[in-house]
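Engineer: Give me the fold of what follows.
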Amino acid sequence: MLAPCSFASERLVYRAADFPTDDAFLLETFRDPATQMGYFGGVTKPYAVRHMENWKKHLDTNILSAVICLQAEDGSAGEPIGVVDLEKREMGGPQNRCCGFGLVINKQYQGKGYATEAMEWIVRRAFVGYNMHRVEGGVFSWNTAALSTYRKVGFAEEGRRRKALWEEGGWHDDVTVGILAEEWYARHPDVAQQV
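Structural biologist: Predicted coordinates:
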């Protein structure tokens, strides 16, 4: 019998975005300049409600988008703390089974291991739930916390565009990270890979 991937991990619950209920949380999260730099790159700017519309469309086009919530005592979704997603990356066609990821944790919840837990969950969904062959992402070199998180989950640095981003008075590298299905399954021998 198949065991479906749960929409929960040890301390977190993953649910669909609920607009306009989540607007205030997402606006607060993306108004933080460090969050903007890490997620969007480029020059930071005051973030307004109108900016949310494009981001909502982005969520709707993803393979999977989830609001990350603290798990309430009854196991349901409690307070939202971030967003995680799998993005389409067809690279010549869907037969390549490649996707990207996005992750944002509200600044007041950073440094508590939630990013690592959410990344473990989304990568498992990619390989077990969606039968992806590869998950990839980009991170700017100044974001050492994110790089550390991705390495913990098993991502390898695959490339580096040197001095690709001008941010806050200096140049920063754009780092590409990736993990293959066989690498993930080797780290999780308790999960049987289906052929």
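
Engineer: When you work out contacts or count neighbours from here on, use the C-alpha atoms and nothing else.
Structural biologist: Fine.

Engineer: could you point out which element follows the helix or strand hosting residue 87?
Structural biologist: Using DSSP states H and E, residue 87 sits within strand 77-88. Proceeding N to C from strand 77-88, the next assigned helix or strand is strand 98-105, under DSSP H and E.

Engineer: hmm, back to that, next, the buried residues of the strand holding residue 87.
Structural biologist: Using 16 or more other Cα atoms under 10 Å as the test for burial, strand 77-88 gives 77, 78, 80, 81, 82, 83, 84, 85, 86, 87, 88.

Engineer: burial of residue 121, as a residue count?
Structural biologist: Residues lying near residue 121 (other Cα atoms under 10 Å) number 21.

Engineer: Another for comparison:
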Amino acid sequence: MTLIPNPDGLLHFTSERLLYRAAENTDSDKEFIQRLLNDPTIQTMSTGRLKGPLFQKYAEDFIKSMQDSLLGLIICLPPSSEMVSSSAGGKEQNPVPIGHLGIFYTQPPGREHHRCAMLGISLADGFRGKGYGGEAINWALDWAFQHVGLHRISICAFSFNFNALKLYKNLGFVEEGREREALYHLRTWHDLVMFGMLEHEWEALRGIK
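Structural biologist: Now for the predicted structure:
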């Protein structure tokens, strides 16, 4: 049995439990992105930036980079979600943002024909460890390989981020190399681990011949 994503040929901005929308330059999106950027776990596990409070300009610049990227999404739970209904007393009427995901070219303009891109994702506190990250990444991989014609997607993780290392391997990414001792964390040096997935590897995972 084949597992071709979106066999009707249509691009749906939803997956089993999630929906995806564009990042907007609104007060609510800026507040949400700023909250993510200031999240201690995200600062530690997802960025090499010097840890510290970030002001709103960072959120505005981040949204601009999302809008300029190949794909920049706010990951949301639909208002009908059991998790949203229970936390909001059943009164929430709008999708609830829980993270962001982006795919962007890794090479300078003029080299897009190599069809290589990088994926990045972060989830807000309270929504990690529930399978949302893997679901969103799988949706993005299907988008990239089925609808955009990319040939290679890369993703990276810090060597002390054991959950991310396990997730990327389980999703089918292949470890391709390390920048040894490129990260300083808690008075210890750690590696930056690079993963990649090729178009034919995605086809094998989806049962596409």
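
Engineer: What value does the TM-score take for this pair?
Structural biologist: The TM-score (TM-score structural alignment, normalised by the length of the first structure) is 0.90; 190 aligned residues with a Cα RMSD of 2.0 Å.

Engineer: coming back round to it: list the helices and strands the strand holding residue 87 of the first structure packs on?
Structural biologist: Judged by 3 or more Cα pairs under 8 Å, 6 or more residues apart in numbering; DSSP states H and E, strand 77-88 of the first structure is in contact with strand 12-15, strand 64-71, strand 98-105, helix 114-124.

Engineer: Report the aligned residue range of the second structure for the shortest one.
Structural biologist: Okay, so that is strand 12-15 of the first structure. Under TM-score structural alignment, the match for strand 12-15 of the first structure in the second structure covers residues 18-21.

Engineer: So which bits of the matching stretch are buried?
Structural biologist: Neighbour-count burial for stretch 18-21 of the second structure, counted by 16+ other Cα under 10 Å, picks out 18, 19, 20.

Engineer: Isn't the first one up against residue 77?
Structural biologist: Yes: Residue 18 of the second structure is in contact with residue 77 according to Cα atoms under 8 Å; the separation is 5.1 Å.

Engineer: The lengthiest helix in the first structure aligns to what range in the second structure?
Structural biologist: For the first structure, the longest helix by residue count, based on DSSP state H, is helix 49-61. Aligned by TM-score structural alignment, helix 49-61 of the first structure falls on residues 56-68 of the second structure.

Engineer: mean distance, the matching stretch to its aligned residues in the first structure?
Structural biologist: Superposed on the first structure, stretch 56-68 of the second structure shows a mean distance of 1.6 Å to its aligned residues (mean Cα distance after the TM-score superposition for the first structure).

Engineer: Would you point out which residue is most central in the second structure?
Structural biologist: Geometric centre of the second structure, nearest residue: residue 121, 2.4 Å, by Cα atoms, centre = their mean.

Engineer: what does it align to in the first structure?
Structural biologist: Residue 121 of the second structure maps onto residue 103 in the first structure, by TM-score structural alignment.

Engineer: which ones are touching its match?
Structural biologist: Residues near residue 103 of the first structure by Cα atoms under 8 Å, 6 or more residues apart in numbering: 39, 82, 83, 84, 85, 115, 119.

Engineer: And residue 178 of the first structure? What does it align with in the second structure?
Structural biologist: Per TM-score structural alignment, the equivalent position to residue 178 of the first structure in the second structure is residue 196.

Engineer: Can you tell me the SS state at that match?
Structural biologist: Following DSSP: H, G, I helix; E, B strand; the rest coil, residue 196 of the second structure is assigned to strand.
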